[in-house]
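Trainee: Build me a model:
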Amino acid sequence: MAWRTTGVIGLFAALICAINPVVAAEDEHEKAGQRFGFGDLEIGLTLDAGLGLFGVSNAQNGLGSLSSHGRRKGGRNWAEAYVTPGIDAAYFLNDTTLYGGVKVTGSATRGDGEAQRNSVTDLRPTAFGLSEAYLGWKSGLAFTALGEDAIDISAGRQGFVVGDGFLIADGTLDSFRRNNYVLGPRSAFDRTAILRINTEPVRADLFHLESNTDQQYLRGKDAAATSLHGGNIEWFASSHRDHGRSEYEERQWYLGATVLTLTDADQAISPRRDGMTVYALRSGGALLSSLGEGWQDAALYGEIARERNGATGRRLRAEAWYVEPQYTFSALPWQPRLSYRYMHFSGDNNANDTVENGWDSLFSAGGPRGYGSWDLGEIYARYVGGNSNLNSHMTHLKLQPMEDLSLGAIWYRHNFDKRDYANGVRSERLLDEVDVYALWTTPLPGLSVATVLGAARAGDGRRQQLGTTDATDRTTWLGQMVFSYSF
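Mentor: From the prediction side, this is the model:
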């Protein structure tokens, strides 16, 4: 493994050093990359690249990870890499702007493949293809009373996130032949039509989305093809100028509501999705900052969502919610931020009735809040389970010793919401996990390095679920380092 990864690192470093962006963005909110002007036409070139090195020992708490050829391995070491070049253009029409962009992604996985119970990338897959292609129109200064670019209409294959990614964040499954299972460089939805109303203090989205699904390419192993439309509205305050109108990270606080309707879905894979309606309310940020200076360090995040389907043969009543208070000790060295979150994703332990109660996590993904968002543990979320039939506690301590360096530790306790007594699961204890991470924004513009060390122990319920109590009493250990470059 060592010689393979050393070569990949060298290639990745050489690629980065060869790139010398002539034009850099002067403001972090401006477009990155190299840009060229031709009268009213502006063209930009972008590049995103990533390299991840991963090692897992005692996979599945000692049970091991099964390879495609039937061999079980207790330890796995692998590398994932991708490159996504892109070109975008903007054409200025008096006060408005036409824009568009195209991105292609090439990726590969090498080594043993990831450490799920049944590994899906152990055959060293590679992939190359179109990852984004979209066209849009922005209102510019046409409606000055509403703000610059208050109306944004776009269509095509593109990324889209609602809130912090609790429901909608990732429309493409990176797995099997698409590989890069952990890095996940593709996230766009297909055949989108999105209207963003970027006003302040209230903004809204109206959208139609389809999952980027290709069962033929993934040989029947892609996610369920799904089509949905919905609306999202948010009341918020910006923390930086008026950038909160269009950027989640720049909202000092927000209150929001979302309604989704799934009009078409692959019933063979997700039988309850077709006809599903989803309702959600959310909050986030420094909601009490208006009470005084001391309250600016306090934040409260939360969301409650319900899934309903009344169609015959597809009846569904499921819910999920979380609450997460945070406090930043800004007067202390390294500005420690402490947060606690309790999460509930409903489960179903009665296979004989006609109503399903298990939560469908839809298109949830890591989200814009970084580690500890909706990938619940670098071990659990990647290799054990998902956000359904789960009650979970999370405690997160984040430190900022330098502006370009973040350190953190996260503890999870995962429990089953419903125990599967029929299959011998008598305990609710699923898994405990601890992750320690560091994120460094290097002096080389665009390059960041993230490292994680993790450990997880299976609870009695998890061992009973696997039916191998004696074979799953070991601690799973994880080490990973991810290099990311963007300009």
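
Trainee: CA only for contacts and neighbour counts going forward, please
Mentor: Noted.

Trainee: where along the stretch 101-250 of the chain do the strands fall?
Mentor: Secondary structure of the stretch 101-250 of the chain (DSSP state E, counting those that start in this stretch): strands at 126-138, 151-158, 189-197, 202-210, 226-238.

Trainee: Same list, those strands, but as TSV with mean neighbour count please.
Mentor: Rendered in TSV, the data for these read as follows (neighbours: other C-alpha atoms under 10 Å):
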stretch	mean neighbour count
strand 126-138	18
strand 151-158	22
strand 189-197	21
strand 202-210	20
strand 226-238	20
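
Trainee: Tabulate those strands in TSV, adding columns for distance to Trp477.
Mentor: Converted to TSV, those look like this (distance: least, C-alpha to C-alpha, whole Å):
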stretch	distance to Trp477
strand 126-138	27
strand 151-158	36
strand 189-197	34
strand 202-210	37
strand 226-238	35
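
Trainee: Between these, which one is closest to Gln116.
Mentor: Each of the strands of the stretch 101-250 of the chain was scored for nearness to Gln116 using C-alpha to C-alpha, and the closest is strand 126-138 (18.8 Å).

Trainee: The closest one to strand 151-158, inter-axis angle?
Mentor: For the pair strand 126-138 and strand 151-158, the angle between their directions (axes from the mean of the first three to the mean of the last three C-alpha atoms, to 10 degrees) equals 160 degrees.

Trainee: To compare with the earlier structure, here is another sequence to fold:
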Amino acid sequence: MRTHSYAPVLSLVALCTVGLQARAYELYNENDGATVLNADLWAGVGWYTANKNYLGDPEREPGRMHWQEGFIKYGLSGATDKIAAGSLYGGLSMISSGSFGDGDPGGLTNGEERRTSLEDAYLGWKSADMFPALGTDGVDFSFGRQIVTLDGFLITDDGFSPGRAFNPIEGVSDGRFDRGGAFYLGPRLAFGSSAVLKLGGTEGLHGSMMWLKIDSPGQSKTEVAAATVDYTTAFGSIGSTYIHGLHVDEHYAFGDRMEREGMDVYSIRGQGDAGIENADFAFEVARQEKRSGSQRAMFFDAGYTFNDVRWKPAVSYRFSRYSEGWDFLFQGGYRKRLQGEVGVNYAGSVTSNMRINDVQFSVQPTEKLTLNAMYFNFHQLSRRDEQDYSAQEIDLFLDWMVTDNITLSPLVGFYKPDKWRETGGLQSGPGTNTYMQFIVWMEF
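Mentor: The predicted model follows:
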């Protein structure tokens, strides 16, 4: 049985780093922002094609697959400091999504998914200057349906969005795991229920405590408690995360998901420039304690941007490793960067029992255009279920902010596994799979 990460949602976050910042249409503004109400609209549509599949079905022709995805998110958000103490903020939104065509080559969607559902519904309070020892807004409490992201890679959001084709329980094909498709775009990011308390702001010593109930049936509707502590300076931050599994819905449990109940996860992490101008470093080492034993995962990356050179070329290297029984939890990737396009989305598990080396190179001809190239080497640590997912992948893509509201993101990827279906792998045939996508992001 294959499991899939929900790393594709990080492609959405990554776009924010090239200019697609959060925007909204201002409906009401009193006293220069004392009270603000915004209308929010976010949409995406993607066209995809691949000449191989990873369905594990010898009856399925290994020919080219074509599929499409789309979504639109619409709602309201606002804030006010016209209360007795501190300030209030909140948001309410809906999402409509769907998948079309053949479905994806990883067998998560079949092209018949459609859904409209509640997305954000949260309310929060910030303390302003009520607690001077904690700094301005040193207390920040929020609850409801909201996106929650921790530093590092253990909790990114609740973005795993499979469709009707995802049936990980043998004999079950009732569509219980369908979350509305749009698997790659992955716009459903909010946790179903949450309570988050942040203390100390973002500088010096600060931390958080939270309770999260995962909404995705593909994540077995897991419930967890978590805490973080960090120390942040101008050179970067060092911190630690602790996660405890509280509950798993047995109706949606598969594989080793029941081990999430009672599981403990610990990590040490850091990020920053270490005092080197234009440099960027990050790492995290994590350990899981569950009934079947201990598991480990880690990553390290280092990058440098040549800001004084034309087009500002940037290069970075990342090493990551997952032990054989590692549970990927609610990770979206490492630092807004996917573990490959074909590799992590469709071609089998690269988030357990795997060692990955990858390099990224990018240039920025203009402020609104970024060209990127990535190389991945996936090496499976040991054979699992007689299958080997070792492979190499190259991805070439660009992010072009055509207007203040529209960004285009075409990509071509080349994925070559060491093994294919007839020799102990998963790909439907030997050779290189050519994968192409074209995505339009819109935010108003």
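
Trainee: quick one on the thing from earlier: and Gly377 of structure 1, which of the strands of the stretch 101-250 of structure 1 is closest to it?
Mentor: Distance to Gly377 of structure 1, taken as C-alpha to C-alpha, is lowest for strand 189-197 among those, at 24.7 Å.

Trainee: Glu113 of structure 2 -> structure 1?
Mentor: With TM-score structural alignment as the criterion, the equivalent of Glu113 of structure 2 in structure 1 is Pro125.

Trainee: ugh, wrong one, Lys52 of structure 2
Mentor: Superposed on structure 1 with TM-score structural alignment, Lys52 of structure 2 falls opposite Asn58.

Trainee: what's around that match, how many residues?
Mentor: Burial of Asn58 of structure 1, expressed as a neighbour count using other C-alpha atoms under 10 Å, amounts to 22.

Trainee: got a list of what it touches?
Mentor: 64, 74-75, 474-477 (C-alpha atoms under 8 Å, 6 or more residues apart in numbering).

Trainee: again, only this time at 10 Å
Mentor: 64-65, 73-76, 115, 456, 472-478 (C-alpha atoms under 10 Å, 6 or more residues apart in numbering).

Trainee: which among those residues gets closest to Pro85 of structure 1?
Mentor: When these are compared for distance to Pro85 of structure 1 (C-alpha to C-alpha), Ala115 comes out closest, at 28.9 Å.

Trainee: Mind giving me the packing neighbours of the helix or strand that contains Gly284 of structure 1?
Mentor: With secondary structure defined by DSSP states H and E, Gly284 of structure 1 is part of strand 277-285. Contacting strand 277-285 of structure 1 under the criterion 3 or more C-alpha pairs under 10 Å, 6 or more residues apart in numbering; DSSP states H and E are the following elements: strand 226-238, strand 251-265, strand 298-309, strand 316-328.

Trainee: go again using 6 Å as the cut-off
Mentor: Contact partners of strand 277-285 of structure 1 among helices and strands, from 3 or more C-alpha pairs under 6 Å, 6 or more residues apart in numbering; DSSP states H and E: strand 251-265, strand 298-309.

Trainee: Which part of structure 2 matches it?
Mentor: The alignment places strand 277-285 of structure 1 over residues 264-272 of structure 2 (TM-score structural alignment).

Trainee: circling back to that earlier point, who's in contact with the match of Glu113 of structure 2?
Mentor: Going by C-alpha atoms under 6 Å, 6 or more residues apart in numbering, Pro125 of structure 1 touches 108-109, 177, 179.

Trainee: Nearest residue to Ala314 of structure 2 in space, ignoring adjacent ones along the chain?
Mentor: In space, Ala314 of structure 2 comes closest to Thr305 once its chain neighbours are excluded; the distance is 4.2 Å by C-alpha to C-alpha, 6 or more residues apart in numbering.

Trainee: Now do the contacts for the one you found.
Mentor: Counting by C-alpha under 6 Å, 6+ apart, Thr305 of structure 2 makes contact with 278, 313-314.

Trainee: sorry, back to before: out of the contacts of Pro125 of structure 1, which are buried?
Mentor: Applying a neighbour-count criterion of 16 or more other C-alpha atoms under 10 Å, the buried members of these are 108-109, 177, 179.

Trainee: so which of those comes closest to Ala450 of structure 1?
Mentor: When these are compared for distance to Ala450 of structure 1 (C-alpha to C-alpha), Thr109 wins out at 18.6 Å.

Trainee: count of neighbours near the corresponding residue of structure 2 for Pro185 of structure 1?
Mentor: In structure 2, Pro185 of structure 1 lines up with Pro187, judged by TM-score structural alignment. Other residues within reach of Pro187 of structure 2, judged by other C-alpha under 10 Å, total 28.

Trainee: Which of the contacts of Asn58 of structure 1 are retained in structure 2?
Mentor: The subset of the contacts of Asn58 of structure 1 whose aligned counterparts are also in contact in structure 2, taking both residues aligned by TM-score structural alignment, their matches' C-alpha atoms under 10 Å, comprises 64, 73-76, 115, 456, 472-478.

Trainee: Cross the contacts of Asn58 of structure 1 against strands and list the overlap.
Mentor: Using DSSP state E to define strands, the subset of those located there is 65, 73, 76, 456, 476-478.

Trainee: Redo those residues as TSV? Include distance to Trp137 of structure 1 and neighbour count.
Mentor: Shown next, in TSV, are these (distance: C-alpha to C-alpha, whole Å; neighbours: other C-alpha atoms under 10 Å):
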residue	distance to Trp137 of structure 1	neighbour count
Ser65	48	25
Lys73	51	19
Arg76	47	22
Ala456	48	26
Thr476	49	23
Trp477	48	22
Leu478	45	22
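
Trainee: what two of those residues are the furthest from one another?
Mentor: Using C-alpha to C-alpha, those reach their maximum pairwise distance at Lys73 and Ala456, which is 17.5 Å.

Trainee: Tell me which residue of structure 1 matches up with Tyr242 of structure 2.
Mentor: When structure 1 is aligned by TM-score structural alignment, the residue opposite Tyr242 of structure 2 is Val259.

Trainee: From Leu430 of structure 1, how far off is its match?
Mentor: For Val259 of structure 1, the distance to Leu430 of structure 1 equals 32 Å [C-alpha to C-alpha, to the nearest Å].

Trainee: Can you tell me how far Leu407 of structure 1 is from Thr472 of structure 1?
Mentor: Here Leu407 of structure 1 is placed at a distance of 31 Å from Thr472 of structure 1 (C-alpha to C-alpha).

Trainee: That's all I had, so thanks and see you.
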